[in-house]
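Asker: Just a sequence and a predicted model for now, questions to come.
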Amino acid sequence: MRIAIMGSGGVGGYVGAWLQQAGQDVHFIARGAHLAALRSEGLRIEHPQLPLQLPPVQASDDPAAIGPVDLVIFAVKLFDTEAAARQMAPLVGPETRVLTLQNGIDSVAMIRAQLGPAAQVRGGVIYVSAVIERPGVIRSPGGLHSIVADSAQGDPVMAALQQAAADLPGLEIKLSEHADLVIWEKFVVLAAVSGATTLLRARLGAINGHPEARAFLRQLVDESIALAQARGVGLRAGLADEVMARIGGMPPAMRSSMSEDLERGNRLELGWLSGRVHALGLELGVPTPAHSAVYRGLVLYENGAPAAPL
């Protein structure tokens, strides 16, 4: 398959690297020093069990130079969604599928609003921790490395994507007929982990090891589930306990990309995670004190590190 990675940061770079390792024709959309490194030195995945080194890869900052592809993996930060969706228009032909692996619960609608109602946009989630360590280098602490994507009632392109990753040690792809539920389940996990690790400035090992911090994490999980129920999303009974067990099994060194972004002074996806829970809670009349505390405690950093006081 001819695949474009729209957003070749931590997640996009990780997925694209493994798909290229599987023999797919992968084109990375990147910019700046990261783009230069991809072109000159290749792409490297630093991983404790599954390191990967690719030679110089096909990379560009101009989607028009690539043209229509079979599949776009859309992995930009949520605050860049609208601009990136417009920019990728030259990649999207009548038979192109766009698979969004973004965080949150709004991605499919946001992309389709830019590309038009005929666009074949598929929702999906990815479970992997990966960030740009330096230009051309993606760092992952290990743990989960799986994608769950919309099967779209047997869409052949989605089936081909699943088959492409069938023998990969570093990437597993599953298809689901209930992508909306999968996206909400990921949102419950991600909003809690991102909120706790970022507000508390701590990694999961420390949070899971302290009873008060773990209680805060559970409160974040419970609030998102309550919101889903209020919106009529049929999440299964017992999900909160499953989520806490899953988080408890994650690598102790793991933290969210939002926590990394806060430390680096970058923009945060806050408005689409705890901020989204906070706003939906107000809209639906569902109390969300923990997520509201995360949102209000970080809102001054939402657009990057605030200017130094006068």
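Answerer: Received, thanks.

Asker: Please make it C-alpha for all contacts and neighbour counts, starting now.
Answerer: Fine.

Asker: Looking at this protein, which strand is longest?
Answerer: For the chain, the strand with the greatest residue count under DSSP state E is strand 120-127.

Asker: and the comparison structure, right after this:
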Amino acid sequence: MKVCIFGAGAIGGYVAAKLAQTDVDVSVIARGPHLAAMQEKGLTLLEDGRDPINVPVRASDNAADLGPQDYVFITLKAHSVPAVVDTMQPLIGAETTLVSGVNGVPWWYFHKLDGPYEGTRLRSLDPGNVQWNGFGPDRVLGCVVYPAAEVVTPGTIKHVEGNRFSLGEPDGSKTDRAAKFSVALSAAGLRAPVRPRIRDEIWLKLWGNLSFNPISALTHSTLDVLCTNPGTRSVARGMMLEAQEIAEKLGVRFPVDVEKRIDGGAAVGAHKTSMWQDLELSRPMEIDALVTSVQELGQLTGIATPTIDTVASLIKLRAKVAGLY
């Protein structure tokens, strides 16, 4: 099995390091000092309670060096993907599956979704239908990424917590391609359940990202603080209830209520969300996939999102002032 990790940063590097310890033919697309370090000395993985592991990986910034793959695991941030659709084409053969490990509402969300919105395309996520036309939604296998990891130095990944990558076909069917990729991840020591309702898990994760990320970036508060402070907890609750109404209209089932979801965020502790980290590090902020997309879904379904709209206006202006949106 040939697997290319496209965007081998923290999460992509973690997956690559795990797969490289199996019989999978794994390669990575990366750039800059991180790429140079992997090319020179391999990829190093740090996990609590284990000795550091160093594995050789085939690494390049040019997809043409790697050729067609069985699976391309996309671990970029959502706003980065449209710009690389063309450069990714050498990795895509007739039978290639694209594993969508991107946060937020995915561009393929309405592909094969029963109901009146089937086939709808989201402008906030795929302007100009670049991904829909360039990849084709039939290639996509959904994936909800749960682990946390970080690049501590170029070529070195530290695994923080979690090892689950939930997989699911857009139409909920059981397929060989989903089963085979699940087996490959499981052999690498990762949890990879195949879910018949992958959108339920997408929304459960998005619920927190939609609210916690922009609030933390605006207030510079860690999860334990913003989830317990009465004011910010109330704002998060308002955003999540609006999102829940939208999701349920689209057929999503939530396994927990809003209060339990917020309590779960508080239990993570003094954690800086990715959006706050991006602001601090002057990296483009992942606003559209996590926030704007939900606004668009509200407009599509006719559901008002006043709390989300307010927070979206604030975080977009904050990001624009910083030159990150």
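Answerer: Nice, I can see it. Note that this is a predicted model, so its numbers are computed, not measured.

Asker: residue range for the longest strand of structure 1 in structure 2?
Answerer: Using TM-score structural alignment, strand 120-127 of structure 1 lines up with residues 139-146 of structure 2.

Asker: Pull out the buried positions in that stretch.
Answerer: Neighbour-count burial for stretch 139-146 of structure 2, with 16 or more other C-alpha atoms under 10 Å as criterion, is recorded at 139, 140, 141, 142, 143, 144, 145, 146.

Asker: right, and the pair among those residues with maximum separation?
Answerer: Of all pairs drawn from those, the one with the largest separation by C-alpha to C-alpha is 139 and 146; the distance is 22.2 Å.

Asker: so what's residue 203 of structure 1 up against?
Answerer: Residues in contact with residue 203 of structure 1 (C-alpha atoms under 8 Å, 6 or more residues apart in numbering) are 197, 252, 253, 254, 255.

Asker: Over in structure 2, see which of those residues survive.
Answerer: Counting by both residues aligned by TM-score structural alignment, their matches' C-alpha atoms under 8 Å, the contacts of residue 203 of structure 1 that remain in contact in structure 2 are 197, 252, 253, 254, 255.

Asker: Just confirm the second one contacts residue 206, I think it does.
Answerer: Yes: contact criterion C-alpha atoms under 8 Å: residue 252 of structure 1 and residue 206 qualify, at 7.4 Å.

Asker: which stretches of structure 1 form strands?
Answerer: Listed in chain order (using DSSP E), the strands of structure 1 are 2-6, 25-29, 43-46, 52-54, 59-60, 71-74, 97-100, 120-127, 131-134, 137-139, 146-150, 172-176.

Asker: wait, which of these is closest to residue 113 of structure 1?
Answerer: Residue 113 of structure 1 sits nearest to strand 120-127 of all those, at 10.5 Å, using C-alpha to C-alpha.

Asker: For that closest one, name the packing helices and strands.
Answerer: Judged by 3 or more C-alpha pairs under 8 Å, 6 or more residues apart in numbering; DSSP states H and E, the packing partners of strand 120-127 of structure 1 are strand 97-100, helix 107-115, strand 146-150, helix 179-199.

Asker: circling back: check the fit of the longest strand of structure 1 onto structure 2 and give the mean distance.
Answerer: Once superposed with structure 2, the aligned residues differ from strand 120-127 of structure 1 by a mean of 1.1 Å; criterion: mean C-alpha distance after the TM-score superposition for structure 1.

Asker: ok and that strand relative to strand 172-176, angle-wise?
Answerer: Here the directions of strand 120-127 of structure 1 and strand 172-176 differ by 130 degrees (axes from the mean of the first three to the mean of the last three C-alpha atoms, to 10 degrees).

Asker: quick one: contacts of strand 120-127 of structure 1?
Answerer: Residues from elsewhere that reach strand 120-127 of structure 1 (C-alpha under 8 Å, 6+ apart): 95-103, 107-108, 111-112, 144-150, 152, 179-180, 182-183, 186.
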